[in-house]
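# turn this into a structure:
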Amino acid sequence: MMEQQGLRHQGASPNLADVLERVLDKGLIIAGDIKINLLDIELLTIKLRLLVASVDKAKAMGIDWWEHDPALSHPRPRQLAVENARLRKKIRALEVAALEARR
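Reported below is the predicted structural model:
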């Protein structure tokens, strides 16, 4: 019997594409802590959390930080147009002020 998605035989081991599809669909969380102690004194603790999921799955879980991080997302075109108009107005005002200062 063959499965429509992924075209694999019943009982056959899943291939990489099947595993990746399942991980992105369901999500995978890996968590771990690294602690460095010296004579029972905690010097450093590093908490590692890794989530592997599709964008749609992450959004369904309420995770969408990349949409609001300016380093990862571009401003909307309307915001760019407004900012552009504001800067052009400021440049014109500076040019006028420079011309008046020369007189």
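# from here on, just use CA atoms for contacts and neighbour counts.
Noted.
# now do the SS call for the spatially most central residue of the chain.
What sits nearest the mean C-alpha location of the chain, by CA atoms, centre = their mean, is residue 66, with 3.5 Å. Under DSSP: H, G, I helix; E, B strand; the rest coil, the three-state class of residue 66 is helix.
# separation between the closest residue to residue 58 other than its chain neighbours and residue 53?
The spatially closest residue to residue 58, leaving aside those adjacent along the chain, is residue 64, at 6.9 Å (CA to CA, 6 or more residues apart in numbering). Residue 64 is 12 Å from residue 53, where distance means CA to CA, to the nearest Å.
# and this one, so I can compare the two:
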Amino acid sequence: MSDHDAVKHPVSSNSLVDVLETILDKGVVIAGDISISLADVELITIRIRLLIASVDKAKEIGMDWWETDPYYSSKGIELQRENNQLQEQIQQLEERLTETEERNKKS
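A predicted model of the protein is given here:
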């Protein structure tokens, strides 16, 4: 096979690694909506939002849900437990307030 018969590929200045590094450093958002309709009646709509970024970039823009989600973090489990306790305390206080108001009405 001579040099003239060889398959030539375009030379790219960016390698795949460079492209991935840029995507993770800057972040990429992909958004789209899918709607299924029948006879002009919308049956279902699916909204897709996808963010591709490094962990550092995600934290920088405030997307750190995995740090407090009880399914992904031990800190999240503790926060969920604390939240449940606070909800119980609020319910108890509301019940006491209702009882006190009822007693005051009878007096």
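# next, the TM-score between them, please.
Their TM-score after superposition, calculated using TM-score structural alignment, normalised by the length of the first structure, is reported as 0.60; 67 aligned residues with a CA RMSD of 1.8 Å.
# circling back: neighbour count for residue 64 and residue 53 of the first structure, which is higher?
Between residue 64 of the first structure and residue 53, residue 53 has the larger neighbour count (other CA atoms under 10 Å), namely 20 against 13.
# would you mark the buried spots in the helix ranked longest in the second structure?
Identified as the longest helix of the second structure according to DSSP state H is helix 74-106. For helix 74-106 of the second structure, a neighbour-count test (16 or more other CA atoms under 10 Å) marks residue 76 as buried.
# so how far is that helix from its chain's centroid?
Chain-centre distance of helix 74-106 of the second structure: 29 Å, with CA atoms, centre = their mean, to the nearest Å.
# likewise for stretch 15-28 of the second structure?
On the basis of CA atoms, centre = their mean, stretch 15-28 of the second structure is displaced by 21 Å from the centre of the chain it belongs to.
# again, but for stretch 98-107 of the second structure
46 Å.
# do a quick rundown of the helices in the first structure.
16-26, 55-60, 77-102.
# need those helices in JSON lines with distance to residue 44 of the first structure, can you?
Output for the helices of the first structure, formatted as JSON lines (distance: least, CA to CA, whole Å):
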{"stretch": "helix 16-26", "distance to residue 44 of the first structure": "32"}
{"stretch": "helix 55-60", "distance to residue 44 of the first structure": "30"}
{"stretch": "helix 77-102", "distance to residue 44 of the first structure": "43"}
